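[1] what follows is a predicted protein model with its sequence.
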Amino acid sequence: MTETIDMIHEDALPGHESALEPKPDWQPRYPGSGRLKGKVAIVTGADSGIGRAVAALYAREGAKIAIVYLLEDDDAEKTKAIVKDEGSEAICIKADIGSKDACNTIVDKTLEAFGKIDILVNNAGEQHPDDDIVNITEEQLRRTFQTNIFGMFFLTQAVRPHLGKGASIVNCTSVTMYQGSASLLDYSSTKGAITAFTRSLSENLVGDGIRVNAVAPGPIWTPLNPCGGADKEKLEHFGESTPMGRPGQPNEVAPAFLFLACEDASYMSGQVLHPNGGVIVNG
């Protein structure tokens, strides 16, 4: 089952994981223990990269998954097959989260398929490197904010009436929020907004028993980087500036999303985890 909703734009993003070499590591590393048994999760950007790894791990832990993606049908179907291989169920919803109407429909389709929603993972994002601020067009600036932060607002607004006590929201921010990025001015600005959104939303919902947290990955090998405009030289040295001297893999980030979504993190809200290769950000 694949639903198609309200497409706004089409460009090189987010890119096909099926065409990426070497392939990112998405496979869960450990047997499941039922930590999400009976849960239903919406995961945006779940066709590839971190989103695919999260969907795979959540499925191994017992969750049913709504795979939300923008363009890459083949990647989304691969993630759906991965979820099925883990013994769970998934639907694919092709949608642009930058549209409020699309976000409302994502929630409707998830409820139609699974009857409830327990976890929202706001993972989808886009980036467009520019070394000079004057080169960032108004269209690009609006589009980056539309996807990266407006989409989180829209989808959270749509899902909020269906979240009960014990539900969890996990947002994806970035190490660039804490370090800054000379060539990702608009992207890093949205990630700062996401961190503030996470902390404020936590304060807003914690009294209702709904936890809100975030993950701030460092350089992770996903389609976002080669398809987001990084040049060949940057890709050759991607991640080497971290203390570990390498980029991370999606399956090194997904456990942070699992921890924050399950009861292991029952006393955590408004917090950010930092799988970033050893970068100290004190935030």
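    Nice, I can see it.
[2] when you work out contacts or count neighbours from here on, use the C-alpha atoms and nothing else.
    Noted.
[3] longest helix of this structure?
    helix 185-205 (DSSP state H).
[4] quick one: list the elements packing against that one.
    helix 138-145, strand 168-172, helix 175-179, strand 211-215 (3 or more CA pairs under 8 Å, 6 or more residues apart in numbering; DSSP states H and E).
[5] cutoff 7 Å now
    Using 3 or more CA pairs under 7 Å, 6 or more residues apart in numbering; DSSP states H and E as the contact test, the elements touching helix 185-205 are helix 138-145, helix 175-179, strand 211-215.
[6] can I get the ones you listed in CSV including mean neighbour count and distance to residue 155?
    Formatted as CSV, the helices and strands packed on helix 185-205 follow (neighbours: other CA atoms under 10 Å; distance: least, CA to CA, whole Å):
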stretch, mean neighbour count, distance to residue 155
helix 138-145, 15, 14
helix 175-179, 19, 22
strand 211-215, 27, 14
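[7] can you redo those as CSV with distance to residue 55?
    Below are the helices and strands packed on helix 185-205 laid out as CSV (distance: least, CA to CA, whole Å):
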stretch, distance to residue 55
helix 138-145, 24
helix 175-179, 22
strand 211-215, 15
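[8] also this one, for the comparison:
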Amino acid sequence: MGPSPDHGERTYRGCARLDDRKAVITGGDSGIGRAVALAFAREGADVLLTYLPEEEKDARATEALITDAGRKAVLVAADLRSEDQCAQVADRAVAEFGRIDILVNNAAYQMSADEGLLGISTDQFDRVLKTNLYALFWLCKAAVPHMPPGSSIINSSSIQAFNPSPELLDYAVTKAGIVNFTKGLALNLVERGIRVNSVAPGPVWTPLIPATMPPEKVDSFGGQTPLGRAAQPAELAPAYVYFASTDSSYVTGEILAVTGGQFIT
């Protein structure tokens, strides 16, 4: 990618807000996931991250950032469209850490379709829903029994949940579902002492963008925001740290927009 995304490598400074916490981050090899993994580690957490097998090189780079912060990194190659593999991710986290304190459902798939509805194949629709919604459901179901009171689930939604782009119709549907799921699950898990919240990013400069958008749209990506640019992944990480830490101990079922000034209501 040019320019390379900023994950906070030279700027993020931890304040011990997640000392000895055990975190699972899906899609942690690059983009927002890498920035969150770096921030969590510098805040004192051990991190298990999932990635697609073909993204191992990127996952290893994230692993180095975690270990450089003095924390334990566990890498799990997984296709989260499989319920069995989602269960294996939770099992591996428990085997490595003994528990799960933080679950970040961040892995996602999108593919721009200029024709909108008529340009979305059934195979693409199935992949988007399986990656973005089914995996979230399966991971929460597998992780919750191993999450003690005081734990936190953080789901990555999107401004697309509130202001959908026609060419991202299927992706936007899943992000709206994540918003609804977050609010419902938050109430469902109150008695367990587990908080559930969501970060809703606007445009963010991640590998997903040049990989899934027409080249002519990449150069202007993010220009529609009041701030006039896309966010860097490092600018999203503090929102996840907030929801993961006791700073948000009285917050559950909330959607936090990090959108460069675009409103979600």
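    Arrived safely. The structure presented is a predicted model; accordingly, all values stated were derived computationally and were not measured.
[9] if I look at residue 25 of the first structure, how far off is residue 271 of the first structure?
    Applying CA to CA, to the nearest Å, the value for residue 25 of the first structure to residue 271 of the first structure is 26 Å.
[10] residue 245 of the first structure maps to what in the second structure?
    Using TM-score structural alignment, the partner of residue 245 of the first structure in the second structure is residue 228.
[11] is it true that its match touches residue 222?
    Yes. Under the contact definition of CA atoms under 7 Å, residue 228 of the second structure touches residue 222, with a separation of 6.4 Å.
[12] who's more crowded, these two?
    residue 222 (20 against 13; other CA atoms under 10 Å).
[13] who touches that one in this structure?
    Contacts of residue 222 of the second structure were listed using CA atoms under 7 Å, 6 or more residues apart in numbering, and they are 203, 228-230.
[14] out of those residues, which end up buried?
    Neighbour counting with 16 or more other CA atoms under 10 Å marks 203, 229-230 as buried within the contacts of residue 222 of the second structure.
[15] residue 210 of the second structure -> the first structure?
    Aligning on TM-score structural alignment places residue 210 of the second structure opposite residue 226 in the first structure.
[16] for the first structure, what spans make up the helices?
    Counting by DSSP H, the helices of the first structure are 49-60, 73-85, 100-114, 138-145, 151-159, 175-179, 185-205, 224-227, 232-236, 250-261.
[17] once aligned, what mean separation remains between the last one and the second structure?
    Once fitted to the second structure, helix 250-261 of the first structure is off its aligned match by 0.4 Å on average (mean CA distance after the TM-score superposition for the first structure).
[18] ok, the first one next?
    Compared with the second structure after the fit, helix 49-60 of the first structure shows a mean deviation of 0.1 Å (mean CA distance after the TM-score superposition for the first structure).
[19] which stretch of the second structure lines up against that helix?
    Counting by TM-score structural alignment, helix 49-60 of the first structure lines up with residues 31-42 of the second structure.
[20] repeat that for the second one.
    Counting by TM-score structural alignment, helix 73-85 of the first structure pairs with residues 56-68 of the second structure.
[21] for the match of residue 210 of the second structure, which non-adjacent residue is closest in space?
    Nearest residue to residue 226 of the first structure, sequence neighbours excluded (CA to CA, 6 or more residues apart in numbering): residue 235, at 7.0 Å.
[22] of the helices of the first structure, which is nearest residue 165 of the first structure?
    Residue 165 of the first structure lies closest, by CA to CA, to one member of the helices of the first structure: helix 185-205, at 9.7 Å.
[23] average distance between the closest one and the second structure?
    By mean CA distance after the TM-score superposition for the first structure, the fitted helix 185-205 of the first structure averages 0.4 Å away from its aligned residues in the second structure.
[24] show me which residues of that helix are buried.
    Residues of helix 185-205 of the first structure classed as buried: 185-195, 197-199, 201-202, 205 (neighbour count, 16+ other CA under 10 Å).
[25] could you tell me where it falls in the second structure?
    The counterpart of helix 185-205 of the first structure in the second structure, counting by TM-score structural alignment, spans residues 169-189.
[26] against residue 115 of the second structure, how distant is the closest residue to residue 29 of the second structure other than its chain neighbours?
    Spatially, and ignoring its direct neighbours in sequence, residue 29 of the second structure is nearest to residue 59 (4.1 Å; CA to CA, 6+ apart). Distance of residue 59 of the second structure to residue 115 of the second structure, computed by CA to CA: 34 Å.
[27] right, and the helices and strands packed on helix 185-205 of the first structure - which one's nearest residue 167 of the first structure?
    Per CA to CA, nearest to residue 167 of the first structure of those: strand 211-215, 6.6 Å.
[28] which residue in the first structure lines up with residue 123 of the second structure?
    Per TM-score structural alignment, residue 123 of the second structure is aligned with residue 139.
[29] so how far is residue 126 of the first structure from its match?
    Here residue 139 of the first structure is placed at a distance of 13 Å from residue 126 of the first structure (CA to CA).
[30] and for residue 42 of the first structure?
    For residue 42 of the first structure, the distance to residue 126 of the first structure (CA to CA) stands at 18 Å.
[31] quick one: contacts for residue 39 of the second structure?
    Residues counted as contacts of residue 39 of the second structure (CA under 7 Å, 6+ apart) are 12, 14, 237.
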